[in-house]
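Novice: I'll drop the sequence and a predicted model, then ask my questions.
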Amino acid sequence: MNAHLSQKNLQEMHALIRTAVDGDKDALAQLIASIKDKVFNLALRMLVDHQQAEDITQDILIKIMTNLSSFRFESKFETWVYRVAANYLMTSNKARRAELHLSFETFKTDLESDLELPSEEYTSRMDYQVLLNELRISCTMAMLLCLKPKARLVYILGEIFELDHAQSSDILACSPATYRKQLQRARTEVVEFTQQSCGLVNKQALCHCSKKLRGTCKRGCVNPSNLRFTSNEQIDFIEVEKRLSHTTDTLKTLLSQRSIQAFESPASLSHILKHTLEQAKSYYQQSLN
């Protein structure tokens, strides 16, 4: 039954793609709606900055629209979408300019600065737990910026998105064996750093969110009036802390990364794409000529 439904879904997706390629704007809008969150989450995980991720997601989706006729139905559409997105994130000048070129050494130094025990007045704030969660999410995501872009992409696809090795290697145009080696190297770097420096994973680490919060708020890295990552969809700080305390050491790093739920693409992106879709027919005429 599941195989039958899967085949049916595949046929429906292929029919939708062909209709979109023929210039049907409604089909194209439906197709883009089905992938925009995936592309945005990949861009956000790669860049962390919301505005940059939104900007680059727009570029990637336009690239997908203008090159849709090149999809040959030889792989999953999702795989092709991720391949287009990954290539853009790795090669475009805009994505390269967005790189912060962090290292685990500099990130560790930053984590261990501005530490102070929170006062009772601070911990009694109504938004204290919300701010802790904002810090947890932003720090956990920013940690991956210490990986080189290719290693970061490998880690995101395999450990966070949980794509299988065959699909990930197809996205990255390498052999499954090469992908496995790259993933293992990236995983080792992230695990070693997290186990040494993250207080949620290792109680003996110097940096704990409660000690780091006040300093990051003072520097504007966490802004109580403009939360970038915390929402009702995200697991709260106390729950993550509880889950980690009941998790074996070898899995704590993975759990801390996967405890960040997928994000919805911003409403502003949908507004921009709506205007872009109005021009879709002319895009397709150009790409097909």
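Specialist: Done, it's in. Since this is a predicted model, take the numbers as computed values, not measurements. Numbering: from 1, shown residues only.

Novice: rest of the way, CA atoms for contacts and neighbours
Specialist: OK.

Novice: What residues sit buried inside the helix or strand where residue 281 lies?
Specialist: For residue 281, the host element (DSSP states H and E) is helix 280-288. By 16 or more other C-alpha atoms under 10 Å, the buried positions in helix 280-288 come out as 280-281, 283-284.

Novice: for the stretch 51-200 of the chain, what spans make up the strands?
Specialist: Using DSSP state E, counting those that start in this stretch, the stretch 51-200 of the chain contains no strands.

Novice: now the end-to-end length of stretch 151-164.
Specialist: 16 Å (C-alpha to C-alpha, to the nearest Å).

Novice: what does that stretch rub up against?
Specialist: Around stretch 151-164, the neighbours that count as contacts under C-alpha atoms under 8 Å, 6 or more residues apart in numbering are 42, 45-46, 86, 144-145, 165, 168, 179, 182-183, 186-187, 254, 257-258.

Novice: again, but for stretch 34-42
Specialist: For stretch 34-42, using C-alpha under 8 Å, 6+ apart, the contacting residues are 53-54, 57, 60-61, 78, 81-82, 85, 156, 262-265.

Novice: before we move on, what about stretch 125-138?
Specialist: Contacts of stretch 125-138 (C-alpha under 8 Å, 6+ apart): 48, 122, 209-210, 213, 222, 224, 227-230, 236-238, 260.

Novice: circling back: so which of the buried residues of helix 280-288 would you say is closest to residue 203?
Specialist: residue 280 (53.4 Å; C-alpha to C-alpha).

Novice: So which of the contacts of stretch 34-42 are in helices?
Specialist: 53-54, 57, 60-61, 78, 81-82, 85 (DSSP state H).

Novice: ok, and the most centrally placed residue in the chain, which helix or strand is that part of?
Specialist: In the chain, the centroid-proximal residue (C-alpha atoms, centre = their mean) is residue 45; its distance is 2.7 Å. Secondary structure from DSSP H and E places residue 45 in helix 25-47.

Novice: ok and that helix relative to helix 280-288, angle-wise?
Specialist: Put simply, helix 25-47 runs at 80 degrees to helix 280-288, going by axes from the mean of the first three to the mean of the last three C-alpha atoms, to 10 degrees.

Novice: Use this one as the comparison:
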Amino acid sequence: MKDHLSALVQKANLGDREALEQVLLKIKDLVYNLSLKMLLFPEDAKDATQEILIKVVTHLSTFNHKSQFKTWVYRIATNYLLNHKGKRSKEFAMPFKDYTDLIDLGHSNEVRYTKNEGELSLLEEEVKVSCTQGLLLCLNEIDRMVYILTDILGFNGVEGSEILGISSENYRQKLSRSRAKVRSFLNNKCGLVNPENPCRCTKKIDFLIDQKIVNPKDLRFAHFSDRSIDLVGRIDDLEKSVAIYRSTPNFPAPEELLEEIKTTLKIN
């Protein structure tokens, strides 16, 4: 894969438009998923992904093939995302204490919205992904990115520090701080992580619909997820707070994204 992608980059830099399109096809989903984890809202993630991919294309000739191409792409993506505030993301971000208050509100033992098992299954999944991904916005941008790179995407400290351009020691400190905050919150509040906690995804459905945080007619995540909520308990080699995130599958970038980029860059 590495050699094939590197060869495509070389061809693209020589003016091969088809090779350039193949490069974009191979990286668009990884850029979109990183953007989605940082920004939570698909509309923000789509806009960020488009800007990042345009930067990749316009700076492609500077790639020197000394590192993996995807690592180089992640560097461009992380640099952009650390300086980008999505409109919806900025409005929703809040301190951990405020998020705790939000979690404690509106528990109901019976779902009013629907009794249909299929709908309930989708809504429960939507709440799980929305809630746990939304929690990441309580971290500041750099700590959030460090947590995403290592505990969600699986990069080790050396790789993560290289992507972010910071020292390994600095990276380890930020990772330790982020892990402690996320772990503490989930252990104290999330029923998936600690069965003794009262909060359950089903209990939050009506409240989040009432607050317009979840739109049952326009689900952001559940249609792309194979009930990741059921996978958390099966991931035995990871602590639950990490399993919460790694159980969530990658999401495909919007189909129209590539065409919009090609139009912007006049790639035919």
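Specialist: Structure received. These numbers were taken from a predicted model, which means no experiment stands behind them.

Novice: still on that earlier bit, now the ones in helices among the contacts of stretch 34-42 of structure 1 as TSV including neighbour count and distance to residue 5 of structure 1?
Specialist: Shown next, in TSV, are those (neighbours: other C-alpha atoms under 10 Å; distance: C-alpha to C-alpha, whole Å):
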residue	neighbour count	distance to residue 5 of structure 1
53	24	34
54	20	33
57	26	30
60	24	30
61	21	28
78	15	17
81	21	22
82	22	23
85	24	28
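
Novice: what's the closest of those residues to residue 218 of structure 1?
Specialist: For these, the nearest to residue 218 of structure 1 is residue 53 (24.9 Å; C-alpha to C-alpha).

Novice: For that closest one, which residues are in contact?
Specialist: Taking C-alpha under 8 Å, 6+ apart as the criterion, residue 53 of structure 1 is in contact with 40, 43-44, 47.

Novice: From those, list the buried ones, please.
Specialist: Buried among the contacts of residue 53 of structure 1 (16+ other C-alpha under 10 Å): 40, 43-44, 47.

Novice: Can I get those residues in CSV including distance to residue 11 of structure 1?
Specialist: Output for these, formatted as CSV (distance: C-alpha to C-alpha, whole Å):
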residue, distance to residue 11 of structure 1
40, 26
43, 28
44, 31
47, 34
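
Novice: so where in structure 2 does the helix holding residue 45 of structure 1 end up aligned?
Specialist: Helix 25-47 of structure 1 corresponds to residues 17-39 in structure 2, going by TM-score structural alignment.

Novice: Centre of the chain to the matching stretch, how far?
Specialist: Centre-to-centre, stretch 17-39 of structure 2 and its host chain are 13 Å apart (C-alpha atoms, centre = their mean, to the nearest Å).

Novice: ditto for stretch 61-75 of structure 2
Specialist: 21 Å.

Novice: same question, stretch 270-282 of structure 1
Specialist: 24 Å.

Novice: what's the burial count for the nearest residue to residue 247 of structure 2 once chain neighbours are set aside?
Specialist: If the residues on either side of it in the chain are set aside, residue 247 of structure 2 comes closest to residue 228, at 5.3 Å by C-alpha to C-alpha, 6 or more residues apart in numbering. Other residues near residue 228 of structure 2 come to 20 when the count uses other C-alpha atoms under 10 Å.

Novice: thinking residue 228 of structure 2 is in contact with residue 250, fair?
Specialist: No. Counting by C-alpha atoms under 8 Å, residue 228 of structure 2 stays clear of residue 250, with 10.9 Å between them.

Novice: Residue 59 of structure 1 -> structure 2?
Specialist: Taking TM-score structural alignment, residue 59 of structure 1 has residue 51 as its aligned residue in structure 2.

Novice: burial count for that match?
Specialist: Residue 51 of structure 2 has 14 nearby residues by other C-alpha under 10 Å.

Novice: So what touches stretch 15-23 of structure 1?
Specialist: Taking C-alpha under 8 Å, 6+ apart as the rule, stretch 15-23 of structure 1 contacts 26-28, 31, 68-69, 280-281, 284.

Novice: mind redoing it with 10 Å?
Specialist: Residues outside stretch 15-23 of structure 1 that contact it (C-alpha atoms under 10 Å, 6 or more residues apart in numbering) are 9-14, 24-31, 65-71, 73, 77, 280-285, 287-288.

Novice: next one: stretch 181-195 of structure 2
Specialist: 96-97, 99-100, 103-104, 128, 131-132, 135-136, 138-139, 144, 147, 175, 178-179, 196-201, 229-230, 232-233, 239-244.

Novice: So among the residues you listed, which ones count as buried?
Specialist: 96, 99, 103, 128, 131-132, 135-136, 138-139, 144, 147, 175, 178-179, 199-201, 229, 232-233, 240-244.

Novice: The residue nearest to the centre of structure 1 contacts residue 89, correct?
Specialist: No. Between residue 45 of structure 1 and residue 89 there is no contact under C-alpha atoms under 10 Å: 11.0 Å.
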